[in-house]
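Q: my questions are about this predicted structure, shown below with the sequence.
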Amino acid sequence: MIPNPQSQDTDVAIQGGHSLYTSYSLTRTYRRPYYLMTKRALDIILSVIGMICLTPLYIVVAIMIKLEDPKGAVFFRQSRVGLNEKLFDMYKFRSMVSNAEDLLTDLLDKNEVSGAMFKMKEDPRITKIGKFIRKTSIDELPQLWNVIRGDMSLVGPRPALQREVAEYNTIDKLRLKVKPGCTGLWQVSGRNDLGFEQMVELDLKYIKDRSIAYDLKIILRTVKVLFGAKDAF
């Protein structure tokens, strides 16, 4: 569905700093109907084409997941924080054991990235097929359905968890002023090699500079790093 042309978008001015910006200010809220409508149309067209073309891969991955762990579901659904802090269910191929969420509490002290995120290279909850689909980012492909539904965009900030947002400061929350994306500037700029502050920096840079041309550039860069990304875990 094409969004309401009166939908508001947010522009972020970034001031000072070099590798890490030190001051962010929300300068104004304004309407960008052409950009929003074109972005939504691009999201729908590319996502539908992607899901059709990737159907054979979806089937193969689903079979492999069920063969390794017949008790678990093929898809993993998790509540994420979207545009303007609205919750939505995000879909991924399941890459962990069935009771992964129950085991998370015991692993939080082993977090390997800074800030309000949890990542662990040797996470014991990840299955064998899970390691492969995470390494290649295939586990993220079901998010194309989230894009079609309108919960996400192809390009935008990484969808945040509620427990992560609970730790956000005012600056961090600025990344929630646009739809989260399947890919974004963070994913093609180092991903898990970067800390939380750097992720926020890149998200706000994207929000400030976003355009259809910028979105297409990030999508093309994502295709290049999709398979065999060394920093994906």
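A: Done, it's in.

Q: every contact and neighbour count from this point should use C-alpha atoms.
A: Will do.

Q: have a look at this structure and report its longest helix.
A: Using DSSP state H to define each element, the chain has its longest helix at helix 33-53.

Q: what element comes up after it heading to the C-terminus?
A: helix 55-68 (DSSP states H and E).

Q: contacts for the host helix or strand of Ala213 next, please.
A: Here Ala213, judged by DSSP H and E, is contained in helix 212-225. Contact with helix 212-225 is made by 35, 38-39, 154-155, 183-185, 187-188, as judged by C-alpha atoms under 8 Å, 6 or more residues apart in numbering.

Q: what comes up buried for it?
A: Neighbour counts using 16 or more other C-alpha atoms under 10 Å place 215, 218-219, 221-222 of helix 212-225 among the buried residues.

Q: want to compare, so here's the second one:
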Amino acid sequence: MVENKKIVIDEEYQNQRYLYRFFKRILDIVASGIGLIILSPIFLIISAVIKAEDRGPIFYSQIRLGKGLQPFKMYKFRSMVVDADKKLEELLEKNEVEGAMFKMKDDPRITNIGKYIRKHSLDELPQLWNVLVGDMSLVGPRPPLEREVAEYTDYDRQRLTVKPGCTGLWQVSGRNDVDFNGMVELDLNYIEHSGIFFDISILLRTITIMFKPNGAY
């Protein structure tokens, strides 16, 4: 049986792809700006429903690590109870995926509205602001938590050679049905074959998945 060849990302080459990065940034600015304007009614509706369910904040922010381990504050619609981070320690032993990532299908911290917006990836919409200001890109590897990166191997850290994204090859390829190692392989495959037309195809697949979820929870 032949083993799959390990992907080695040439970070210097990725940093020198100036033309691709220029057009990718233009796409990010234009698409995120238009998205924030067009989707503003949906922002208002989700905000009102979250506020109606409990008295907690509408938005949730969390420090994530981006390209080159650069920390930044990532925004989401709050889909969990207010003290969700404090309750995480109690649930770590119930993690349903192997590797440096926590996933639990019936996570008791998720609110009623949270289940719906997570299923359709609507909780991720505020990250359009992260894209607009340059913390993230529309397409790229998901930004990890610092505690997750602490468990990374050198191979896994290759995910952090490019700017993180709101969506990516992992999200449109099964998402929670793919384990941590599978996610790393998909992310590295994306980085190795990245290009504007590949990015656009992932964005189009992402829009489809928002209406027909593929395992998100």
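A: Yep, that arrived. No experiment lies behind these values; they were computed from the predicted model shown.

Q: TM-score of the superposition?
A: The TM-score (TM-score structural alignment, normalised by the length of the second structure) is 0.96; 214 aligned residues with a C-alpha RMSD of 1.2 Å.

Q: circling back: now distance to Glu201 of the first structure too, for the buried residues of helix 212-225 of the first structure, in CSV please.
A: What follows is those, written out as CSV (distance: C-alpha to C-alpha, whole Å):
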residue, distance to Glu201 of the first structure
Asp215, 17
Ile218, 16
Ile219, 19
Arg221, 19
Thr222, 19
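
Q: residues in contact with the residue nearest the centre of the second structure?
A: Residue closest to the mean C-alpha point of the second structure, counted by C-alpha atoms, centre = their mean, is Arg142 at 3.7 Å. Counting by C-alpha under 8 Å, 6+ apart, Arg142 of the second structure touches 164-168.

Q: closest to Ser40 of the second structure among these?
A: Cys166 (17.7 Å; C-alpha to C-alpha).

Q: re the thing from before, secondary structure class for the residue nearest to the centre of the second structure?
A: Secondary structure for Arg142 of the second structure, judged by DSSP: H, G, I helix; E, B strand; the rest coil, is coil.

Q: that one matches what in the first structure?
A: Here Arg142 of the second structure is matched to Arg158 in the first structure, going by TM-score structural alignment.

Q: trace Ile46 of the second structure over to the first structure, please.
A: With TM-score structural alignment as the criterion, Ile46 of the second structure matches Val61.

Q: same question for Lys119 of the second structure.
A: Using TM-score structural alignment, the equivalent of Lys119 of the second structure in the first structure is Lys135.

Q: ok, now which ones touch the nearest residue to its match once chain neighbours are set aside?
A: Sequence neighbours aside, Ala232 is the residue nearest to Lys135 of the first structure in space, at 5.3 Å (criterion: C-alpha to C-alpha, 6 or more residues apart in numbering). Listed by C-alpha under 8 Å, 6+ apart, the contact set of Ala232 of the first structure reads 134-137, 191-192.

Q: distance of Ala232 of the first structure from Lys205 of the first structure?
A: Relative to Lys205 of the first structure, Ala232 of the first structure is positioned 22 Å away (C-alpha to C-alpha, to the nearest Å).
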